[in-house]
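*Asks:* Quick one: sequence plus predicted model below, questions after.
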Amino acid sequence: MPMSTTTSLDRRRFLAVSAGTALAATGLSACAGSVSDGSSGSGSAGKTTLTVMTVQNEWDKAALKAAEEALGMNINVIISDATKLNAMLAAKNPPDVVRGFGATETAYFATRGLMTDLDPYFAKSSVLKPSGLDPVNDVWRFDGKKQGAGPRYGMAKDYSQDSMFWYRTDMFEAAKLDAPSATEAISCDEWLDLGKKLVKRRLGKVKVYGLNATGLGVFVQLMGMTASAGGSLFAEDLATVDFSSPEALKALRWYLDYARADIGPSVVNPNPDGWDGPTYGANRMAMSCNGYWFGGQINSDAKVAEVSRFAPAPQLGKRISPCFGATGFWIPRDAKNKDASWKFFEWYFGGKPAQDRAASGWGIPTLTSLRSKMPQTNAFQKQAFQVQEQELPHFSVLSFTPYAQQSALEGVLNKVLPGAVKGGTSAGKVADTLNSQMNKQLAQGKELVG
């Protein structure tokens, strides 16, 4: 993934490799496997060679060998790199399987005709039946106008509802505050107020963050908040944004208030740790806006787990709880080994790796049949599971534009918001600037698609 100065995208990079950390205990994690130049075809002893573009921590040597034995094929691993992927796609010599974020990348690649329609494979599969797929997999569908409908272009390995948050009961007790409800969603204003009461400063500097409000990025969080307020950040054709609508302005004002309050990481003051894990674990963050996956990190320290609990996504209006990641795999249209790629899909998403991931607590499995494997051993895990189960009905698919990548839109926010926060610029003026700059990028992207 491209480098970014935002804390949220540092967290996003962590999410991309977190599966490796989570699976270490099950023997399916780790460092890079063999790194390839991208060639596919027949390998040693006449075996098919499958080229997989994925993160460095997908497999270690032992796990890679086990995967090859399970699949009966050789696997060449190419470490995920956006520039290299684009070059391979343009040259019509792509990897056989590519790891990506379903929620924010499906529309972009599908609109460009770069993804394989997997519906025929799902229809014939006895392992990955459409009836057994969690609804989150719909973010990997795009009908040319919106996500959630049309062909399936990929599948998520696991997921979280990314506007939910974790909190530390010890810090709430010390501040004499009631803990958030495990069933009823609090309002975003109540959430901000709690953050202001929980922050701790010394000599004018924040020593304990009251709240981190943007786990997977500022742009997607604003998307979710606008949807909760009853609107949409993108126009119906997904070709423009409108931060000036009443609903989007409500979300933008909230974020400006949050950043100006200086109670947590923001575009003005990013978290020096790069993501919430070390900060939260070191007693320096009271509330962390991250989905169920973050429980895998918390549970690695029994003392931290003992004082941690999970809560529903805060709302600006109607209750929704989207996913902004849905990390998984897709098969490029020009891939040379599609049947072998599908065999990989069935093994990775429906075989032992999927069972091990489900039991690890680092995400919600995307086959409903595996949900019972989610960990419920200790009080921390039981509470998180119950809260997550009650949140599932509020899941909704938010369509992302096919005309720009999230990193580009985050880049505009990173350029515009710091000065606006420090200068006290009104939300209306900030909205006008964001509309102008983002819509210029989106128009260029649409023109390229044709």
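*Replies:* Happy to help now that I have it.
*Asks:* switch to C-alpha atoms for all contacts and neighbour counts from now on
*Replies:* Noted.
*Asks:* and Asp273, how many neighbours?
*Replies:* 12 (other CA atoms under 10 Å).
*Asks:* pretty sure it contacts Gly281?
*Replies:* No - in terms of CA atoms under 8 Å, Asp273 does not count as a neighbour of Gly281; the distance is 11.3 Å.
*Asks:* Contact partners for Pro151?
*Replies:* When contacts are counted by CA atoms under 8 Å, 6 or more residues apart in numbering, Pro151 touches 117-119, 141-143.
*Asks:* What about the residues you listed, which are in strands?
*Replies:* Using DSSP state E, 141-142 are the members of the contacts of Pro151 that sit in strands.
*Asks:* Show me where the stretch 351-450 of the chain has its helices.
*Replies:* 352-360, 379-391, 406-423, 427-449 (DSSP state H, counting those that start in this stretch).
*Asks:* swap in the stretch 51-200 of the chain?
*Replies:* So, for the stretch 51-200 of the chain - with DSSP H, counting those that start in this stretch - the helices run 61-71, 82-90, 102-111, 119-124, 169-174, 188-198.
*Asks:* ok, structure two:
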Amino acid sequence: MKKRTISLVANLMLVASIALSGCASGNGSNSDKQSNTGSNENASTTDNAAAEVVTIRTTLPPGELSEDQIKEFESQYPNINVELVPADETKLMAMIAAGSAPDVIRISGVQELPTYVTRGLALNLDEYFQKSELIKEDDLLPVANVFKYKGSWYGLMKDWSPDQTLYINKKIFEAAGVPIPDPKTPLTYSELLDITQKLTKIENGKVIIEGMDGDTLFSMTNVQMQLQQIGKSLWSDDMKKANINNDDVKNVLNRINQFVQAKSVYSPINPAPNWTGGTFIDGQLAIAQFGYWYTGILRSDSKTKDHLDDYMMLPAPVVDGGTRYSPVTGGTGAIILKQSEHPDEAFTFLEWYMAGKPADDRAKSGWGVPIFKSKMSLVPQQTNFDKQTFEVLNDEIQNGQTDTVLEFNPYLNASAVNGLIDKLITPIYFGKDTPENALPELEKQIQALIEEGMDIAGVE
């Protein structure tokens, strides 16, 4: 997790507050665009004959939008140029406050969309969707609703995954004498703790093979997933109150700390040597917790692509006694800035990228699951590995409630919350604090952030 100071958090919240009044000028000044709410009667995705050539700016990174793709788009739509704008969160917030933010902004639908909508920064796309030739609501998988807020569309995922699924290295299981789990039955966290301890190999005090990566650690998304599996939530129904200082959250934290203390997962007291996806590929990690998109890496990496039968996908784990739930915890996609001076052209680009040829290419590669039912047949199903992972994917879609959106508070900034977790929860792993002391303070400080977010959004 990225460490954030409280002062930086405060500055980000301040910048977002300024944005509501300061970014009305969009990328310049155009008063008749300032009140655009997505109900523009001239919305069109087929008018390529506009006299003016406009530039659409986007925060999509080069790894997701290549120069060749940009050339392909600009050839098809000669009146629209596309410019990539590198921007981390701090830079993006500053650009929004200055009225110079990009038109198409890459965000996490689960963790960030509600905040962008409640702060008046995301364009309502309902009428654009209704007129789109490529985006048909009856062709969208229910999980696409991650980019809906209170019944309206504000963006689309570029692709998706049930993000808590597991990948195992069967060779490590066999060497440790651990039976290969049934891919049709989710492991409970108790079973997972037992298995990871048996898989972890330590020599002379050094971890040679780690049982599992660190995605079992305490985070808002992971805690909320486990709570939803038992019918509980971190938030009140109206999202105005944090429910953190209670036995349910304490049980989640204690369960996670069991993994940490056993050193059967990477953690602050037992850090990963590098990115855990690479550690898994190098044969130093028995279980990796990633979404379906990780199949694309295993298919393409020189160390794994020639022996894919050594790997296997498993459904997301479930709390003992809980209900199976395998959600999208990120949902990477994009929105259009509400203050954009060129919303029609921005939607033309968004539509092409999310629903056109780039979406077909992503589906064929296995780098994520398409959000369109009609594109599911493009997902790789040739090899035994393809068929096994696709079977688990379909089982998660059918039985894992992937269409139920993970609850994330719309008044919170995800980075701010992660900063507080770093500050208040990490000491527990080192034995320097206790859940009884840390959870009340975490609830208090997150509640303060919720109230700040409500003030910014004008909610009483």
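*Replies:* Looks like it arrived, so ask away. Since the structure is predicted, the reported quantities are computational estimates derived from the model, not experimental observations.
*Asks:* May I have the TM-score of the superposed chains?
*Replies:* After superposition, the two chains reach a TM-score of 0.85 (TM-score structural alignment, normalised by the length of structure 1), with 410 aligned residues with a CA RMSD of 2.4 Å.
*Asks:* for the counterpart of Asn439 of structure 1 in structure 2, what are its contacts?
*Replies:* By TM-score structural alignment, Asn439 of structure 1 lines up with Gln447 in structure 2. Each residue near Gln447 of structure 2 by CA under 8 Å, 6+ apart is listed here: 241-242.
*Asks:* Likewise for Met285 of structure 1?
*Replies:* Taking CA under 8 Å, 6+ apart as the test, what Met285 of structure 1 contacts is 208-212, 276, 279.
*Asks:* Just the buried ones out of those residues, please.
*Replies:* Burial by neighbour count, 16 or more other CA atoms under 10 Å: within those this picks out 208-212, 276, 279.
*Asks:* longest strand anywhere in structure 2?
*Replies:* Criterion DSSP E: the longest strand present in structure 2 is strand 206-212.
*Asks:* mean deviation of that one from structure 1?
*Replies:* Between strand 206-212 of structure 2 and its aligned stretch in structure 1, the superposed structures give an average distance of 1.2 Å (mean CA distance after the TM-score superposition for structure 1).
*Asks:* same for that strand, what does it pack against?
*Replies:* With contacts defined as 3 or more CA pairs under 8 Å, 6 or more residues apart in numbering; DSSP states H and E, the packing partners of strand 206-212 of structure 2 are helix 189-199, strand 201-203, strand 285-289.
*Asks:* helices and strands around the longest one, which ones?
*Replies:* Using 3+ CA pairs under 8 Å, 6+ apart as the contact criterion, the secondary-structure elements in contact with helix 189-199 of structure 2 are helix 170-176, strand 206-212, helix 247-262, strand 285-289.
*Asks:* Now the longest one: buried residues?
*Replies:* Across helix 247-262 of structure 2, burial judged by 16+ other CA under 10 Å covers 248-250, 252-260.
*Asks:* so stretch 362-369 of structure 1 corresponds to what in structure 2?
*Replies:* Under TM-score structural alignment, the match for stretch 362-369 of structure 1 is residues 367-374.
*Asks:* Let me see the contact set for the residue nearest the centre of structure 1.
*Replies:* Central residue of structure 1 (CA atoms, centre = their mean): Gly325, 2.4 Å from the mean position. For Gly325 of structure 1, the contacting residues are 101-104, 159-160, 162, 216, by CA under 8 Å, 6+ apart.
*Asks:* Thr348 of structure 2 matches what in structure 1?
*Replies:* Match for Thr348 of structure 2 (TM-score structural alignment): Lys343.
*Asks:* quick one: the nearest residue to that match once chain neighbours are set aside and Ser125 of structure 1, what's the gap?
*Replies:* Among residues not flanking Lys343 of structure 1 along the chain, Leu71 sits closest, at 7.3 Å (CA to CA, 6 or more residues apart in numbering). Remark: distance between Leu71 of structure 1 and Ser125 of structure 1 (CA to CA, to the nearest Å) = 16 Å.
*Asks:* Then Ala67 of structure 1?
*Replies:* In this view, Ala67 of structure 1 and Ser125 of structure 1 are 20 Å apart by CA to CA.
*Asks:* more crowded one of these two?
*Replies:* Each of Ala67 of structure 1 and Ser125 has its neighbours counted (other CA under 10 Å); Ala67 has more, 20 against 14.
*Asks:* Can you tell me what that one aligns to in structure 2?
*Replies:* In structure 2, Ala67 of structure 1 lands on Phe73 (TM-score structural alignment).
*Asks:* just Gln56 of structure 1 next, same as before
*Replies:* In structure 2, Gln56 of structure 1 lands on Pro62 (TM-score structural alignment).
*Asks:* distance of the closest residue to its match other than its chain neighbours from Gln130 of structure 2?
*Replies:* Leaving aside its chain neighbours, Pro62 of structure 2 sits nearest to Leu84 (7.6 Å; criterion: CA to CA, 6+ apart). Leu84 of structure 2 sits 28 Å away from Gln130 of structure 2 when distances are taken as CA to CA.
*Asks:* Settle it for me: which of those two has more neighbours?
*Replies:* Remark: of Leu84 of structure 2 and Gln130, Leu84 carries more neighbours, 18 against 11, as counted by other CA under 10 Å.
*Asks:* After alignment, which residue of structure 1 pairs with that one?
*Replies:* Checking TM-score structural alignment: Leu84 of structure 2 goes with Val77.
*Asks:* is it true that its match touches Thr49?
*Replies:* No - using CA under 8 Å as the test, Val77 of structure 1 is too far from Thr49 to be in contact (10.3 Å).
*Asks:* Show me what Ala408 of structure 1 lines up with in structure 2.
*Replies:* Checking with TM-score structural alignment, Ala408 of structure 1 has Ala416 as its match.
*Asks:* Any idea how many residues pack against its match?
*Replies:* Counted by other CA under 10 Å, the residues lying close to Ala416 of structure 2 total 22.
*Asks:* Next: the one 10 residues further on.
*Replies:* Taking other CA under 10 Å as the neighbour definition, Thr426 of structure 2 ends up with a count of 20.
*Asks:* Please report the distance of Lys171 of structure 2 from Tyr266 of structure 2.
*Replies:* When Lys171 of structure 2 is compared with Tyr266 of structure 2 (using CA to CA), they lie 20 Å apart.
*Asks:* Show me what Val127 of structure 1 lines up with in structure 2.
*Replies:* Alignment note (TM-score structural alignment): Val127 of structure 1 maps to Leu134 of structure 2.
*Asks:* Report the secondary structure state of the match of Thr348 of structure 2.
*Replies:* Following DSSP: H, G, I helix; E, B strand; the rest coil, we place Lys343 of structure 1 in the helix state.
*Asks:* So it is in contact with Ala70, correct?
*Replies:* No - between Lys343 of structure 1 and Ala70 there is no contact under CA under 8 Å: 10.3 Å.
*Asks:* I would like the residues contacting the host helix or strand of Leu20 of structure 2, please.
*Replies:* Element membership of Leu20 of structure 2, judged by DSSP states H and E, is helix 6-22. The contact list for helix 6-22 of structure 2, computed with CA under 8 Å, 6+ apart, reads 90, 93-94, 96-99, 119-121, 413, 415-416, 419, 452-453, 456.
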